[in-house]
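A.B. asks: requesting a structural model of the entry that follows:
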Amino acid sequence: MYNDDMQPTSKLEFFRKDISFIKGIGPKVRDILKPVLGSNITETVSVWHFLKHIPRRYETFQLLDGMTDEWIDKSIEIPITVIEHSKLKFSNRRIPFQVKVQDGLGQFLYLNFFSMKTYYITSKFPIGAKLVLIGKGKKIKGRYVFYHPDARPFTAIELNDEDTTKTQKIQSIYPATANISQKIFLKLQQGILPHIPDIGSPYDKFLYTSFNFPSFKQAITELHDQSETDEDEVLKARQKLAFDEVFVSQFSVKLRHYFKRSIKSKENIIYDGNLLKKAKSLIPFELTDGQKVATDEIIKDISSPYQMFRLLQGDVGSGKTIVVFLAMIQIVSRGTFQSVLVAPTELLAKQHFATLKPYADKLNINIVLLSGSQTVAEKKAIRRQIASGFAQMIIGTHTIFQDTTEFKNLRLAIIDEQHRFGVRQRSSLLGKNDTVDLLLMSATPIPRTLQMMMQGHMDISIMKGKPANRLPVKTSLISSNSVDKLIERLKYRISNSEKIFWVCPIIDESDTINSTPAIERFEYVRNILGDKVGLLHGQIKPVERDKIMADFIKPDGKVKIIIATTVIEVGVDVSDATVMIIESPERFGLAQLHQLRGRVGRGDKQSYCILLSKDISQNRLKLMTEIHDGFRLAEYDLMHRGEGDALGIKQSGRSFFNFVNVFEDQNIITASTQYAQDLFDEYRDILKDIENSNKFVKYLMKNNPDLYLILSIFKKSEEGTDSLGC
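C.D. replies: Purely as a prediction, here's the structure:
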């Protein structure tokens, strides 16, 4: 179908082709794959979406005659005959469906399924069927039991093999949700891998051979199908693709910056600094050195003729809100310019508004709040103020991104907790005005390695230090057996008008996670402390969540203790909150634990973070009791758990890269980043005669098709830009 002599555009067409051309992958299967292969996928699920979704592990399945103790908890395949179906009755609400089967040795095996449709199980394991069972077995009360195993058609060849214990099969296991079978990924493998066109190396031959990289086609194939390769070859395959990924990231950004900096997007503005000085004089405390430096960097960008794209990173409680307020003041001091601050939740937006409005009023600045819970009439009135230019500072939520929100002259857009918004939402603000400066805020500490890789994408202001009156949060690790004693201690805190957060990793009972769920913990604590206890989790409607949280924030509110999931992680400031309890902390990365700890310690009282664990011997958790520097904790997460945990985004399924292991690939990252710079320097003379990125694309197609293909294939599809991400 595709061959290596094809034109570059034809090769690229293969990687962009919708996977529905593969037999057995229809519209329904394609749709359930969308959230797994990419959170930003709206329509086409492409070949490349699958190829960059790499296996999380490879399992070697042993084909046996029957089950024996030596194969407990090991991946095996066993020929079986289905005997009967039954529904077990337990004392709790977890009622499994059981399939009784007989293996090749004549012994009975028991297959247990929880929370699955009966018709699905009975159709997969019909009585009398001869199948090959796939899974891992356990021995419970003398019986061999399998939980949620798979099966495939049974063949006579496998049964008649004289020595089946020597028969092995290596299977790639892909990250997936419960409703997606690994068989779907096998179909994708079989339908895609044999047809991948190869791409030549666009890199310096010495550099490429020094790493002993395989070809692009070989690397992709070996990474997805390990049946004919060893571990070293798979490692080389991943590292080759990691090199490509970092190179494309860095080279594309250099091009983007080059073309952006070659055109002045706005006039060079000289602002009157008097309003900014007056605003600083209203702040009742001395700015930290970190706040001063960050403010200066942002205001310098605002005043330049080039569009700003900057990330403001400050640890929890470092005072980012004041910094962005000063930036907004500088913008509106021009008279006709507007600035907007967008928060991920209405409660946080209201809190920002309440914090900034007294300052704005004293400076005669018109500030408004636009949120989803306002009436239609209220929103219309506020939108009229924004469209007319009367509203100079706008605080809002996702409502800001709607097409009905029009600005008179927007010049600065600030997005708080930026990782909770999509690229399209950020782009929609930039689309309001082509001279808009963009400032992203994050409380997640960024490890040095990721800073180096992100610097190409944006400028970064790192704020260290906290206001002088903040006391460090005392952190302790205690056994989960001490819950009752802990609740007794909380009674004193509540009587002292202090507020408590209690975080659980899951909402309700789970078959796979051994942890007390939020609902169960809420019921237990409420039986002791009464209606002082509130419950928050993602399944509660946002309006109701905000109502509960608003009561919790009020000094005289009824709710004194909140049992919650990580929905409270977003930076709401509760000055009376002095205790943060985190149940099953081993289920979180250190960066996320640090974020949660930052919800307390906002006032002048001593605050506490209590890690409630069944295993208090874990060294990783002990680090939380010793280290309060978010950057050091992020570095540890990066080293031991990957960039998803280091950025505090792993639980939402997001990752900074697809092929890169940021900690293990240091030499790959360094070499690839340097080569991107070297190659860009080689093209500088050519770029002088090229007006925009589209013309550079055409130049590469003709003069360096391999570079064109690598850049086009690896470009971030969610950026919504041309083939080079420019």
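
A.B. asks: only C-alpha atoms for contact and neighbour calcs from this point on.
C.D. replies: OK.

A.B. asks: top strand in the chain by residue count?
C.D. replies: With secondary structure taken from DSSP state E, the chain has its longest strand at strand 76-87.

A.B. asks: show me what secondary structure element comes after that strand.
C.D. replies: For strand 76-87, the following helix or strand on the C-terminal side (DSSP states H and E) is strand 97-103.

A.B. asks: now that next one, how far from the centre of its chain.
C.D. replies: 39 Å (Cα atoms, centre = their mean, to the nearest Å).

A.B. asks: for that strand, packing partners?
C.D. replies: Based on contacts counted as 3 or more Cα pairs under 8 Å, 6 or more residues apart in numbering; DSSP states H and E, the elements that strand 97-103 packs against are strand 76-87, strand 108-113.

A.B. asks: ok, Pro705 - contacts?
C.D. replies: Listed by Cα atoms under 8 Å, 6 or more residues apart in numbering, the contact set of Pro705 reads Pro8.

A.B. asks: one more, for comparison:
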Amino acid sequence: MNATKEQTQKFKKLGIASYCELALFVPFAYEDLRLHDKLQTHTMQLIDATVESVYRGANSLQVTFFAHNFGHTITGVLFHPKPYMMHQFKVGERDYYYGMVECKSGQCTMSMPKKVTNIGAITPKYKSPLRSDVMLRFVQSSLTKENLLSEGLRDEIVDEVLKLHFPSQAISSLKELDEKTLNALKYVELFIYMKRLSSKRRYFKSLSSACTDYKDWSETLPFTLTDEQIKTIEDIKMDLQKDVSARRMIVGDVGSGKTMVILASCVMMLPQRSILMAPTTILANQLYEEASKFLPHVKSVLVTNKTKNIDLDEYDFIIGTHALLYRELPKASLVMVDEQHRFGTQQRNRLEKLVSNGVEQGGQAKPHFLQFSATPIPRTQAMIETAHIDVSLITSTPFKKDITSKVIHKSDFKDLLLHIEDEIAKKNQVLLVYPLVEQSEFLEYQSIDEARGFWEKRFNNVYVTHGKDKEKEEVLQEFSKNGDLLIATTVVEVGISLPRLSSVIIVGAERLGLSTLHQLRGRVSRTGLKGYCFLYTNQSSSERLDRFVQTTSGFDIANLDLKFRKSGDLLKGHNQSGSQFKWIDLAEDEEIVKSVKYDLLN
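C.D. replies: Predicted structure coming up:
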């Protein structure tokens, strides 16, 4: 961007850094200073008028105009006039005046008329930190077709956006923008965002660009990999063969078989070493067990807080918790992380160092880096993320889960108790998720502390845990072996494998995002059991929950979540509510996302 020093200062005041961003400072209103010969009521209008009389009241000023363009009289009214306003109206003078015109029973008034000079123009009005006249001049001098094209926007997008700042017709409301103009604003907003994302991407030489084939290994498996698993493994194979360090995010629905993709990546990396980090001991343990089972020829090791100082140089596959971040690690050509969003900022910074631990002098080489997530994201978000990281989606599961989902209320409680008794009699396990650990006067649902007594009296082998429980991993492992009923918060949302878990009951379900509900539902029926998911709510009806129980795909759920909550900040991960975007709607605007992505890549 070839901005002058003065332009750069104004950009800074406006909190922007480009002409494209300036184009998104859309006027909130327009002054139409063209002279019309037809009077329109309830409209800001210009009159060519002679002042016939001026009357001063206690708190007002009344001016009688003869409007030459309409050929009749209009009464101007100013409330609480400032002294300088008095001098604008001199009897016998002819000038141009602008104000809101209203007509009732043949009488026409103009409220707050003001004398104007910029006749014949439609002037945009801006809300900005700059004074209105300064902002107008700045836009008129800086927002040129040439400047916008120089930043990479398409010709027709530039023309559409400029219409808003240099209008030939007054636009009465931004709600009335035609679809073409609205789509152009969406395009520009996303173009800026994705361009910024791609500028964050850094390319480094990879420590290894050799790759072993995975097919012989996959034929030894007691099942067949799904098409999407194979496609993702092929994506990774291409990455590992490049001399540029890979950065790829693999997003798979609950139970889509990401573990096999992790193991295949380790196989392809041989004889080079791979490191895998998981957010909990349970998860790391599960992954280690799978590696021991399906990669018998690979020397694997599990590293947790309890691991003694063993020599990790002897191992090809190091699997561990965040304990890995706090010890000396041998050089690895592939670093993988499961559920990266569950690590704290400090841990992520250490992870970045871990990923850089093989960097040669001059900072030229890094390991390949793969991150895995079981939290499905909308397809539009996946496309946007590709501006700074490669993305693979695994949307199908190796086997179809049979889970019945249902919204329930207080009146269903007796039936719910019978269902729980039934499932426990079948040696199945039940999970009860409560919104809070302790009582709250603001919440109409019981907390774990209030509810546990009822369940502990009624059932045997009841286990309780929550996010602040230091023993939660031990409790979950104990429950897995011996429990009937587990009472918890959403701490069990991700990753843990409970083969006998058949039912989950989520209390106050309307308080949780649909993606969280889907994660919790994904805990049941892991091994082909008939599963049940009950959403308990005090709300008499909820379209959101009704739509959820009819939807099984995590990626469709992620889209529904967007529709009901609007997207959050994708870059920073604040996906709670309130949109990062003013114009674009990620739930609806997939075609625009595709178009921006195509233009940025070509």
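
A.B. asks: TM-score for these two?
C.D. replies: Counting by TM-score structural alignment, normalised by the length of the second structure, the TM-score of this superposition works out to 0.66. Behind it: 460 aligned residues with a Cα RMSD of 4.0 Å.

A.B. asks: before we move on, back to that, columns mean neighbour count and distance to Ala676 of the first structure on top of the helices and strands packed on strand 97-103 of the first structure, output as TSV?
C.D. replies: TSV is the format used below for these (neighbours: other Cα atoms under 10 Å; distance: least, Cα to Cα, whole Å):
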stretch	mean neighbour count	distance to Ala676 of the first structure
strand 76-87	21	46
strand 108-113	20	51
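
A.B. asks: out of those strands, flag the one nearest Arg684 of the first structure.
C.D. replies: For these, the distance to Arg684 of the first structure is smallest for strand 76-87, at 57.1 Å, taking Cα to Cα.

A.B. asks: mean shift of stretch 668-675 of the first structure relative to the second structure?
C.D. replies: Relative to the matching residues in the second structure, stretch 668-675 of the first structure has an average distance of 7.0 Å after the fit, by mean Cα distance after the TM-score superposition for the first structure.

A.B. asks: could you export the helices and strands packed on strand 97-103 of the first structure as JSON lines, including distance to Trp48 of the first structure?
C.D. replies: Conversion of those to JSON lines gives the following (distance: least, Cα to Cα, whole Å):
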{"stretch": "strand 76-87", "distance to Trp48 of the first structure": "31"}
{"stretch": "strand 108-113", "distance to Trp48 of the first structure": "34"}
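
A.B. asks: what residue in the first structure is paired with Ile394 of the second structure?
C.D. replies: When the structures are aligned by TM-score structural alignment, the residue of the first structure matched to Ile394 of the second structure is Met463.

A.B. asks: run a quick neighbour tally on that match.
C.D. replies: 24 (other Cα atoms under 10 Å).

A.B. asks: do Asn703 of the first structure as well
C.D. replies: 11.

A.B. asks: mind checking the longest helix of the second structure?
C.D. replies: Assignment by DSSP state H gives helix 179-200 as the longest helix of the second structure.

A.B. asks: helices or strands up against that one?
C.D. replies: For helix 179-200 of the second structure, the elements it packs on are helix 19-23, helix 155-165, helix 590-601, judged by 3+ Cα pairs under 8 Å, 6+ apart.

A.B. asks: Gln451 of the first structure maps to what in the second structure?
C.D. replies: When the second structure is aligned by TM-score structural alignment, the residue opposite Gln451 of the first structure is Ala382.
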